[in-house]
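Visitor: Quick one, what's the 3D model for this:
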Amino acid sequence: MADLSISLYHYLCKNIVGTENHVKTIRLMNTVCDHLSSEDNRVYITSGSFGEGLEMRGSDIDIMFVLKRIEVNEKIISHFFNPKKTYFSLKTEDTKPGFAMLCLISSPSHQMVDSCETYRMDNYLSNALFKKRYLNEASPVEHGPCVSDTDGLTDLAHCLHSKFWVKSASGWISRSNKLWPNESTKQIITNYGVLFVPIGDKGSPHEELEWRISFSVGEKLLIYTFSHTQLLCYALMKILLKDVINTNSKCKDLLCSYYLKTIILWISEEVQPSVWTPDNLIPCFMRCFSRLIYCVQYQVCPHYFIPENNLFENKIGGLDRVNLIDTLRVLFRYGWRCILFSKQISHVPILSNNVQNDQSFLYYDDLNKLLKSSTFVRVTSLTDKHYNFSRVVHKIISCNSKKLKFIHDYFMSMVCNLKCQSIYLRSTIRNKNQYIQHKTCLSYLLMSINHDTVSGWFMLASFFYKEKQYKECGILILYALSKCTLDKLIRGTELSITQRLLVKWNLIYKQGVVRSLKFVLLDNVIFATSAFIPMELLIEESGYEIPPVVYAHFLSFLCHYHMNNVRAYRNSLRDLQLTIAEDYFMGKDKCPKALSYYCLGTALQLMGDNVSAQIAFTETVKLLYPYPFLIRPLKRLSIITSL
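Guide: So this is what the prediction gives:
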């Protein structure tokens, strides 16, 4: 069993979760991104599995927005209030353990007052009215306490914060006499306080006036203290639920991942930390599975912080409970092999002592996982505001950790990429102002070359192209193209065996995984605004991505076209056509590929070949058909109907 446990441990590190180093990197990047995304009036917190360092297949991104101008207190001990803040007091007399009602004490916001309803002569904040304030085109769906997009990819929870630990959870502080969690961790968690999310106890007579007490931050900090074996055990339980239990139509959606988290937190408190070792992974997993069956059978699952709150109360009963218990017991008889029913695991020849544990391969696996990570989706929440840039610079100067410096360096590059595009948009009045803007924009562009191999250089080339410095633009394009070699990879694709051998991993490994992005990643050229988009494309809106090699040959075509170098621009057009035909560094996403055909159609139209241009634009429309909102700003597509 020990050998099988170790084999399973290495398999999960390689194929599902990543190594301990990878998980730490994801957590650090999320922390940095949260810090940079936070604003004067709200704090970003990446939560859910991804916030814990687990990026499971099919999971969404959960982000909590903590509103800083609202305070919740269990007892109002002072009559002095900040006139710019809203204050609520906590009422739990009429609620189930784990829930509370928020009584309005003082608020300068009429909108906040309008979100309250009268109950027993006082105004209480309605969770339903509160959530409606945050519904919009991007997030039009209510999903529990969150607002979500129509595809369910991102859940956003706007929540309130109490700096004080709630009385109902006071027993947790002194409950555990084991080695986990240690006193230091407890102190950090209690010092943070708790959050309140807008959802009430289902079936309660005043459900819409109740708020669930959330320990998301504390739970995340507890999971940060897990050994890697504990985390892998947690991952196995989530795989079992999502890929095995929920595939049974009779059991689907009866359990949620929060129950599993609660169970593993209780077990972690009950056993010695020394139990969680790689050679004991399977027994630990089976122990958690056995506890799950017990909880369902006896309909009891105490909340980890507030045990009086039975999470299974009135949740799973009747025929549902019978079906669920039968399913769990059948699976349990398979032992640890029940996880082989998951498609994530079953398609791989399991689990021998020959599982690859070579550090170079683990490094590449971590790099692959990082390149496909949702962390990069989070980058879109960054803004080009000055305080973001100042925060990064301060961290880079003051931080002692090289890894943290590299992560901040990466995000600074992304912030600078946004900053330079917004600066270039600003109108100028005098030549002196224009000169200052030119130099400032150029300095940001030079700082934006550190998040991947080439996109920063192509953005710099775009700057010179817009300034009509075509020769300088051409030089930068050739330099960037020289970096587009076969040992690089585009985001979202797998590293091939050839690439594993070509990349000098020994050198890169010493740089760290995040630092390696600068050397191995070919990212799309992302136009956050229309400032650097070549005017020939006739794109007036922002948010477009063009594959790097495609953009290089297209921009080279434009430069030679304006310099009337006929042979050179024909060569660039041929290279552009070959790049698209060979699918060279174009990734798997449809939108960048559609923009590739749009660039090709534009080049052909400029040359007067309208028939070929129409064919290219038709391909653009086919690829963008699921995204009609992207078609309208591409004005050259009108050629399809005009010819």
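Visitor: alpha carbons only for contacts and neighbour counts from here, please
Guide: Will do.
Visitor: what about the longest strand along the chain, distance to the chain center?
Guide: Taking residue count as the measure and DSSP state E as the definition, the longest strand of the chain comes out as strand 61-73. Once both centres are worked out by CA atoms, centre = their mean, to the nearest Å, strand 61-73 turns out to sit 18 Å from its chain's centre.
Visitor: Touching the stretch of helix or strand Tyr509 belongs to from outside, list them.
Guide: Taking DSSP states H and E as the definition, Tyr509 sits inside helix 505-511. Taking CA atoms under 8 Å, 6 or more residues apart in numbering as the criterion, the residues outside helix 505-511 that touch it are Ser360, Tyr363, Ser516, Phe519.
Visitor: cutoff 7 Å now
Guide: Residues outside helix 505-511 that contact it (CA atoms under 7 Å, 6 or more residues apart in numbering): Ser360, Ser516.
Visitor: which residues in the stretch 451-600 of the chain form helices?
Guide: Using DSSP state H, counting those that start in this stretch, the helices of the stretch 451-600 of the chain run over residues 455-466, 470-482, 497-502, 505-511, 513-520, 548-562, 566-581, 590-606.
Visitor: Another sequence for comparison is provided below:
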Amino acid sequence: MNVLGYGPHIRQARIEAYKASDRHNTAKARGIVTYITTGSKAEGLTSYLESDVDKLFVTESVICLEDGVDSSSVPVKKTIFRSCSRISYSGHCRLLLEKPGTPICRTVYNALCDDGFGRGLLSSDLFVHQFLRREGRVQHERAGPSTPETFGVLERDTVHALHFYCPSILTRWAARHRYWPSADVVREVVSLGAFVSPVGVKGSDYEHVEWRMCFNTGENVLINNLNDTQVKLYVLLKMVKKDVLQPQKKEVTSFTVKNIVLWIAENNPHSLFHERSLFHWLHEGLYALRVAIDTKELPYYMIPGRNLMAACALDHEQKRSWIATIDEMMTEGPRSILRLPKIRQAIIAHPEPLRWYSGRKIENEMLMLIYMNRFDLGVDEDTDVILQALLRRQLEILLEIRMRMIMEGSRVNDLWSIRNSMLM
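Guide: This next block holds a predicted model:
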């Protein structure tokens, strides 16, 4: 798995590169928006073009407060909303306007409606729809709170969110008895706070005005504090989801798998997770996934009252088929990983060519991450010596790969196609 790009060094390089990119873009936004990379890119688990880039754009002029929190210390320029979760599904809330800022953000103002009692209520539907159909990019159909976009070969899922100050929720999470994470990590997660994203509960009478509580930055920290075995368990379960179960309507997602791994890590001594125990934990992870599919219940790691399987469109036949498949994998034991195409190809490949190609693939990706951050800094591609050097080295790698491919009988000649294939 290290050869395939899941080793600790390349993971850390990806994590640091996307953190730096977020810092550069946030600085350019001059206090209007904070950029946060989330999902597999922030976790360092996918290469440059392997999957969508998940981005959180957080509006800085607005803050949402949990009920009971004093608002007197909030700067006068900020718009304040008060969360109302008493009649909302767990992990969701409605946002009532407490005080408009000076001035109030245009996208927030345009999303205000009346709650029927003369109070301003922030509509999640009206808010997210303002970010659709923008010029200069290819946009796709809204997916939950996100607005998917295409920039050339890059796919990006963007969620426009608001800060949410909820000390009681985070205090309850921090107070749980656990084996993991450490007290220092728990304090860091609490200090990072929360957000609300514009999506309600499917089928709810108030879906169009409900907002979902999320803890993206804290979850990034948690995943990045898993040990190597726990990370590889997470990767294998994601492969099972994608390549074996192959959900078509997000009945099971990477977020589902992430929560299973976080619960397993919290409830078991950290010393039990080592490279010789990986297949044991894969069996445990498959069993937890089977239970979640069978019962349609999986508590959210940060707010256990929220059931992540509640709204999944899982019919009886599909559920029965998936349970049978998972049962077979659990019976097969370690051989079950041969069902995963990426792992199977690595096992049957000759070690020398695999290591040779893997080294160049990882170097090419590292060069691309450096290029991304130089671009975000706004340097001139024609005069920047670092960009010129990395582009020369990237060309050397691509020419070397193409030569070996030709020697082995391939007719591929397009360096651009080779480059993109290596980044996937």
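Visitor: quick one on the thing from earlier: the helix holding Tyr509 of structure 1: which residues count as buried?
Guide: By neighbour count on 16 or more other CA atoms under 10 Å, the buried set for helix 505-511 of structure 1 is Trp505, Ile508, Tyr509, Gln511.
Visitor: Likewise for stretch 294-314 of structure 2?
Guide: Taking 16+ other CA under 10 Å as the criterion, stretch 294-314 of structure 2 shows Lys296, Leu298, Pro299, Tyr300, Tyr301, Met302, Ile303, Arg306, Asn307, Leu308, Met309, Leu314 as buried.
Visitor: Residue in structure 1 paired with the second one?
Guide: Mapped onto structure 1 by TM-score structural alignment, Leu298 of structure 2 lines up with Cys301.
Visitor: got a list of what that match touches?
Guide: Cys295, Asn310, Leu311, Phe312.
Visitor: thought the second one was touching His303?
Guide: Yes - assessed by CA atoms under 7 Å, Asn310 of structure 1 is found in contact with His303 at 6.1 Å.
Visitor: Only the buried residues of the longest strand of structure 1, if you could.
Guide: Within strand 61-73 of structure 1, the residues that qualify as buried by neighbour count (16+ other CA under 10 Å) are Ile61, Asp62, Ile63, Met64, Phe65, Val66, Leu67, Lys68, Arg69, Ile70, Val72, Asn73.
Visitor: Stretch 144-162 of structure 2 too?
Guide: 145-149, 155-162.
Visitor: rewinding a little: the buried residues of helix 505-511 of structure 1: which two are farthest apart?
Guide: The largest distance within the buried residues of helix 505-511 of structure 1, taken as CA to CA, falls between Trp505 and Gln511 and amounts to 9.6 Å.
Visitor: residue range for the helix holding Tyr509 of structure 1 in structure 2?
Guide: Here helix 505-511 of structure 1 fails to align to any part of structure 2, judged by TM-score structural alignment.
Visitor: One more: stretch 91-102 of structure 1?
Guide: When structure 2 is aligned by TM-score structural alignment, the counterpart of stretch 91-102 of structure 1 is residues 84-95.
Visitor: residues making contact with that stretch?
Guide: Contacts of stretch 84-95 of structure 2 from elsewhere in the structure, counted by CA under 7 Å, 6+ apart, are 67, 81-83, 121-122, 209-213, 303, 305-306.
Visitor: Next step: these restricted to strands.
Guide: Using DSSP E, Phe81, Arg82, Ser83, Leu121, Leu122, Glu210, Trp211, Arg212, Met213 are the members of those that sit in strands.
Visitor: which one of the buried residues of helix 505-511 of structure 1 sits closest to Ile325 of structure 1?
Guide: For Ile325 of structure 1, the closest of the buried residues of helix 505-511 of structure 1 turns out to be Tyr509, at 47.6 Å, with distances computed as CA to CA.
Visitor: And the helix of greatest length in structure 2, what does it pack against?
Guide: Scanning structure 2 for the helix with the most residues, using DSSP state H, yields helix 351-377. Using 3 or more CA pairs under 7 Å, 6 or more residues apart in numbering; DSSP states H and E as the contact criterion, the elements in contact with helix 351-377 of structure 2 are helix 8-28, helix 385-407.
Visitor: can I get those in TSV with mean neighbour count and distance to Lys258 of structure 2?
Guide: What follows is those, written out as TSV (neighbours: other CA atoms under 10 Å; distance: least, CA to CA, whole Å):
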stretch	mean neighbour count	distance to Lys258 of structure 2
helix 8-28	18	17
helix 385-407	15	34
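Visitor: Let me have these in TSV, extended by distance to Asn373 of structure 2.
Guide: Putting these into TSV (distance: least, CA to CA, whole Å) gives the following:
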stretch	distance to Asn373 of structure 2
helix 8-28	6
helix 385-407	10
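Visitor: how about the ones you listed, which one is nearest Lys238 of structure 2?
Guide: Closest of those to Lys238 of structure 2 is helix 8-28, at 16.0 Å (criterion: CA to CA).
Visitor: How about residues contacting that closest one?
Guide: Outside helix 8-28 of structure 2, the residues within contact range by CA under 7 Å, 6+ apart are 33-37, 42-45, 369, 373, 376-377.
Visitor: of all those, which two lie farthest apart?
Guide: Val33 and Leu45, at 25.8 Å, using CA to CA across the contacts of helix 8-28 of structure 2.
Visitor: Have a look at those two and say which one is more surrounded.
Guide: Each of Val33 of structure 2 and Leu45 has its neighbours counted (other CA atoms under 10 Å); Leu45 has more, 24 against 20.
Visitor: Please pull up the equivalent of that one in structure 1.
Guide: Checking with TM-score structural alignment, Leu45 of structure 2 has Leu54 as its match.
Visitor: same question, Leu262 of structure 2
Guide: Leu262 of structure 2 maps onto Leu265 in structure 1 when the alignment is built from TM-score structural alignment.
Visitor: ok now do the counterpart of Val159 of structure 2 in structure 1, which residues does it touch?
Guide: Under the alignment defined by TM-score structural alignment, Val159 of structure 2 is paired with Ala157 of structure 1. Residues counted as contacts of Ala157 of structure 1 (CA under 7 Å, 6+ apart) are Ile63, Met64, Phe65, Pro145, Cys146, Val147.
Visitor: To which secondary structure element is Ala157 of structure 1 assigned?
Guide: Using DSSP H and E, Ala157 of structure 1 falls within strand 154-162.
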